[in-house]
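>>> What shape does this take:
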Amino acid sequence: MLPRIAIIGRPNVGKSTLFNRLVGRKLAIVDNTPGVTRDRKEYEARIGGRDVILLDTAGLEEAPPDTVAGRMRASSEAAIQQADLILFVVDAKAGLTASDRAFAAWLRRQKVPVLAVANKTEGRGGTMAALEAYELGFGDPVAISAEHGEGISDLHSTVAGMLPEEPEEEEEDDKDRPLRLAVVGRPNAGKSTLLNALLGEERMITGPEPGLTRDAVTSEFNDAVGRVRIVDTAGMRKKARIVEGLEQMSVGATINALKEAEVAVLVLDALLGLDEQDLRIARLAEREGRAVVIALNKWDAVEDRIAARRGIEDTLQTSLAQLKGITVVAMSAATGRGVDKLMPAVRETMERWNKRVPTGELNRWFEGALSRHQPPLADGRRIKLRYATMPKARPPTIVIFGPRAEDLPEDYRRYLVNSFRDAFDMPGVPIRLQLRGTSNPFVDKE
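Model (predicted):
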């Protein structure tokens, strides 16, 4: 297990900026609005020559437990219990506050080593301002500017000296690489509740307020097959309703999470059914080449289940033909009922998405498809398709060769894709069809 480092501090002291600086990527959304980070985000990083898990947490605030701020604080406190080292970040420009001192007193009672990090020390007087952090009682503070990259090398070396001793290195089998899963959907569909149910802990902040999750938050767990790296994403509203820059960044983080995933779980609110925004999200996942499984959440609250299921299946058949046969798992994330069926469905869909068809089988299918339905005429001439290959999976990609193959009309392309899907049992998987015309050596020759 890699050592875990939690970044802790008041809202808006620069924790997410430091997180991005240390992982070397803009993974956490950064904005001047206090409280942008609500759920703890974790990512592998290399600090002081050591591989670590870095945790970005919500800002520590004094608040009642039943409020959003209170639930954010509880999540941050849970991260502290799992950490091997805490980076307690304070704003050197603003100076120490009563909250800083109160949280420092609480941290001193924990059984985890703490390093005080004085952020925003760029410019004149920055280093002097950092000296105030000695009052916190955690020894020598490290003065940095996360935004400008100043003092980061000192932070690396100090952190390396405070980490537990490095265990003997073990080689990781390629087969042990985690399945990459993205949880997507509209706001308040129950994505974070589902992630908590899968993890078996209150990792994500949940509640009746829509839009609680603002960033794409990564976690890991083990199912019956192996490791799963799961990303909970912000809810995606209709484009016309997205007005705030912060929400635009959240949607951008969701799209990036889809690009890095292998399978997308589209969470639907069974009480609301499948609407156009859900279909847009599914089409986005398909365009990115991701396999899709639908989690039909809040199923326990549906009264007429037969009508609800029929309505969803009819909509999928008419409006999401490119993912024909998509798997739908009815469940309740809040009660846990049916959640155990989700990961087996995800694993099965992943196998289809990763499936390669041998060339011999592929061309036997291809010849059969052509004999059942010949290609139509184009400009009065028949299109002759010669052979097919499958150069890659993830998603399954078929390349068909023949003179003027690129002139095939759209309906015949759909016929080939659906025929391939049925022949090789690939429901719910995007299939790419590429057409390559073969050149005639006698054209344009004198």
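
>>> going forward, measure contacts and count neighbours with C-alpha atoms only.
Will do.

>>> For the stretch 51-200 of the chain, just list every one of the strands.
Per DSSP state E, counting those that start in this stretch, the stretch 51-200 of the chain carries strands over the ranges 85-91, 114-119, 142-143, 179-185.

>>> Export those strands as a markdown table, with columns for mean neighbour count.
Shown next, in a markdown table, are the strands of the stretch 51-200 of the chain (neighbours: other CA atoms under 10 Å):
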| stretch | mean neighbour count |
| --- | --- |
| strand 85-91 | 24 |
| strand 114-119 | 26 |
| strand 142-143 | 25 |
| strand 179-185 | 26 |
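
>>> So which of those is nearest residue 156?
Of all the strands of the stretch 51-200 of the chain, it is strand 142-143 that lies closest to residue 156, at 10.1 Å by CA to CA.

>>> Counting by contacts, list what the closest one packs against.
With contacts taken as 3 or more CA pairs under 8 Å, 6 or more residues apart in numbering; DSSP states H and E, strand 142-143 sits against strand 114-119, helix 126-130.

>>> Now render those as a markdown table, adding distance to residue 433.
Below are these laid out as a markdown table (distance: least, CA to CA, whole Å):
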| stretch | distance to residue 433 |
| --- | --- |
| strand 114-119 | 52 |
| helix 126-130 | 59 |
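
>>> Can you tell me which of these is nearest to residue 297?
Of the helices and strands packed on strand 142-143, nearest to residue 297 by CA to CA is strand 114-119, at 40.8 Å.

>>> what angle separates the closest one from strand 85-91?
Counting by axes from the mean of the first three to the mean of the last three CA atoms, to 10 degrees, strand 114-119 lies at 30 degrees to strand 85-91.

>>> Any figure for the gap between residue 155 and residue 101?
22 Å (CA to CA, to the nearest Å).

>>> let me fix that: residue 196
32 Å.

>>> which of those two has more neighbours?
More crowded of residue 196 and residue 101, by other CA atoms under 10 Å: residue 196, with 19 against 15.

>>> shouldn't that one be in contact with residue 218?
No: under the criterion of CA atoms under 8 Å, residue 196 makes no contact with residue 218, lying 12.0 Å away.

>>> about what we covered before: residue 44 is nearest to which of the helices and strands packed on strand 142-143?
Nearest of these to residue 44, taken as CA to CA: strand 114-119 at 19.5 Å.

>>> Tell me who's in contact with residue 236.
Residue 236 makes contacts with 184-187, 251, 281, as judged by CA atoms under 8 Å, 6 or more residues apart in numbering.

>>> Sequence B follows; please return its structure for comparison with A:
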Amino acid sequence: MSKPVVAIVGRPNVGKSTLFNALAGERISIVKDTPGVTRDRIYADITWLDQSFTMIDTGGIEPESSDIILKSMREQAQIAIDTADVIIFLTDVRQGLVDADSKVADMLRRSHKPVVLVVNKVDNFEKFMGDVYEFYNLGLGDPFPVSASGKLGFGEMLDEVCSHFNKKADIDEEDDRPKVAIIGKPNVGKSSIINKLLGKDRVIVSDIAGTTRDAIDTAVKRNGQEYVFIDTAGLRRKSKIKDEIERFSIIRTVTAVERCDVAVLVIDATMGVTEQDAKIAGIAHERGKGVIVAVNKWDAIEKDDKTMNKFKNDIKMTLSFMPYAELLFISAETGQRLEKLFTTIDMVVQNQTLRIATGILNEILAEAVALAEPPSDKGKRLRLYYITEVSVKPPTFVIFVNDKELAHFSYIRYIENKIREAFGFKGTPLRFIIRERKDN
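Below you'll find the predicted structure:
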């Protein structure tokens, strides 16, 4: 099940980042060895009561500005609006209702998405309530007063946000076609791959303002099985600001990855594997999705008998945090090995949902412990009592131990490798949850 996506939008300086950071708190799950994933925290996983969702912080929207940075913020907010399930529209009680707020409200109304109107900087509810009521004039329903800096009023606001999720879940549940997100840096050939699979060029979005539908879903049928491809290429934007382009592509990637079962990371063979590729791969890894690395433009490379191995080693080094990723060398131009993409997707989807019987898992665990003694500290040794698989997509295992502190990352990685030796689990990350069970 993909998590719902919630975007915070609003004019500059109304407190979006303050609200984002207050909600994200320190609970952002940072996978230690994933490069650059949460450096500039544009997105975070939030849990409220029993609901979890992905929250995106957009730049400020200046509806009428032609200044390049503000224009690019507006486009970025439009991406977030297009791909979000629910939008938090943040306004500022101190500045009051301004003309630009009404313009943003118009933009949001056109999206036909659920909008939760939030009025920030309400540090004293009695004092400011009169000013909050003014925001009813936007015609977006009840305004929710909060103070992002004081962390006041969050409960009612989050209840309202979460109330819109269930409708999405019903739609998602019915569609069991494998969903594949094609991700990667700009210009690596993502759209070319989908066009080749379809055998015809699709027209990507007209240039009418407001039609930046980014993730374009395309159904492709192969051997009686239908797949949904989520293309993140979208529009080529002539942004002059490198950071902005990168931020765009990250927002786009996060929302596409959130909805997919398998992410295909496209790398340009002529450019080699880069840190930015690793950053994009990290998004799929962090979210526990299946991953296939497709090295595109392979036909354009001068090759000898060592070329492929050198490339494989470079990828292993740069993407060292995801040794499970499947690797394909393809060409969208010639169609080379594109058919193999489907069999690889099928395999990864199968592995993402593979369930292993508890008895067999515990046999593997016992054998692993016998082969390599668990770590100890100050005379106390780690004991592993029991392992069981608790969920799939990705396969998630709980291991019960006597002392969590002793369960070093490297030993758990060793257990993971033993499980992979037995069952493969190619193309999917595995998750391990360590629980303590005290000796009686």
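
>>> Nearest to residue 372 of structure 1 among the helices and strands packed on strand 142-143 of structure 1 would be which one?
The closest approach between residue 372 of structure 1 and any of these, judged by CA to CA, belongs to strand 114-119 at 69.5 Å.

>>> and residue 397 of structure 1, how many residues sit next to it?
Neighbour count for residue 397 of structure 1, taken as other CA under 10 Å: 17.

>>> What is the equivalent residue in structure 2 for it?
Matched across to structure 2, residue 397 of structure 1 falls on residue 396, judged by TM-score structural alignment.

>>> Spatially nearest residue to that match (excluding sequence neighbours)?
Of all residues beyond its chain neighbours, the one nearest residue 396 of structure 2 is residue 431 (4.5 Å), with distances taken as CA to CA, 6 or more residues apart in numbering.

>>> For the stretch 301-446 of structure 1, which segments are assigned as helices?
Counting by DSSP state H, counting those that start in this stretch, the stretch 301-446 of structure 1 has helices at residues 305-319, 342-353, 359-372, 410-423.

>>> Contacts only, for the closest residue to residue 401 of structure 1 other than its chain neighbours.
Setting aside the residues directly before and after it, residue 401 of structure 1 is nearest to residue 436 in space (CA to CA, 6+ apart), at 4.8 Å. When contacts are counted by CA under 8 Å, 6+ apart, residue 436 of structure 1 touches 399-402, 404-406.

>>> and if we set it to 7 Å?
Taking CA atoms under 7 Å, 6 or more residues apart in numbering as the criterion, residue 436 of structure 1 is in contact with 400-402, 405-406.

>>> So what does it match up with in structure 2?
Alignment note: residue 436 of structure 1 maps to residue 435 in structure 2; criterion TM-score structural alignment.

>>> how about residue 339 of structure 1, what's its match in structure 2?
Match for residue 339 of structure 1 (TM-score structural alignment): residue 338.

>>> What's the separation between its match and residue 315 of structure 2?
Residue 338 of structure 2 sits 20 Å away from residue 315 of structure 2 when distances are taken as CA to CA.

>>> if you count what's nearby, which of the two comes out ahead?
The neighbour count for residue 338 of structure 2 versus residue 315, taken as other CA under 10 Å, is higher for residue 315 (23 against 20).

>>> aligned partner of the more buried one in structure 1?
Match for residue 315 of structure 2 (TM-score structural alignment): residue 316.

>>> nearest residue to that match other than its sequence neighbours?
Closest residue to residue 316 of structure 1 apart from its sequence neighbours, by CA to CA, 6+ apart: residue 324 at 7.6 Å.

>>> Contacts only, for residue 215 of structure 1.
So residue 215 of structure 1 contacts 28-29, 233-234, 250, 253 (CA under 7 Å, 6+ apart).

>>> Repeat the analysis, applying 6 Å as the threshold.
234, 250 (CA atoms under 6 Å, 6 or more residues apart in numbering).

>>> Translate it into the numbering of structure 2.
Using TM-score structural alignment, the partner of residue 215 of structure 1 in structure 2 is residue 214.

>>> how close does the aligned residue in structure 1 for residue 184 of structure 2 get to residue 289 of structure 1?
The alignment partner of residue 184 of structure 2 in structure 1, by TM-score structural alignment, is residue 185. In this view, residue 185 of structure 1 and residue 289 of structure 1 are 17 Å apart by CA to CA.

>>> cool, and residue 408 of structure 1?
As defined by CA to CA, residue 408 of structure 1 lies at a distance of 22 Å from residue 289 of structure 1.

>>> And these two? Which one has more around it.
residue 289 (22 against 17).

>>> In three-state terms, label that one for me.
Under DSSP: H, G, I helix; E, B strand; the rest coil, the three-state class of residue 289 of structure 1 is coil.

>>> quick one: buried residues of stretch 288-296 of structure 1?
Neighbour-count burial for stretch 288-296 of structure 1 flags 288-296 (criterion: 16 or more other CA atoms under 10 Å).

>>> Output those in a markdown table, with distance to residue 425 of structure 1 appended to each entry.
Converted to a markdown table, these look like this (distance: CA to CA, whole Å):
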| residue | distance to residue 425 of structure 1 |
| --- | --- |
| 288 | 21 |
| 289 | 17 |
| 290 | 17 |
| 291 | 14 |
| 292 | 15 |
| 293 | 15 |
| 294 | 18 |
| 295 | 21 |
| 296 | 23 |
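
>>> one step back: show me which of the contacts of residue 436 of structure 1 are buried.
400-402, 405.

>>> between the residues you listed, which is nearest residue 43 of structure 1?
residue 400 (41.1 Å).

>>> mind listing what that closest one touches?
387-388, 435.

>>> ranking the residues you listed by neighbours, who comes first?
Result: residue 388 is most packed of these (other CA under 10 Å), 22 neighbours.

>>> thinking again about what came up before, from the contacts of residue 436 of structure 1, pick the one nearest residue 376 of structure 1.
After measuring these against residue 376 of structure 1 - CA to CA - the closest member comes out as residue 405, at 11.1 Å.

>>> mind listing what the match of residue 184 of structure 2 touches?
Residues near residue 185 of structure 1 by CA under 6 Å, 6+ apart: 235, 266-267.

>>> pretty sure residue 8 of structure 2 is in contact with residue 57, am I right?
Yes: with contact defined as CA atoms under 6 Å, residue 8 of structure 2 counts as touching residue 57 (5.4 Å).
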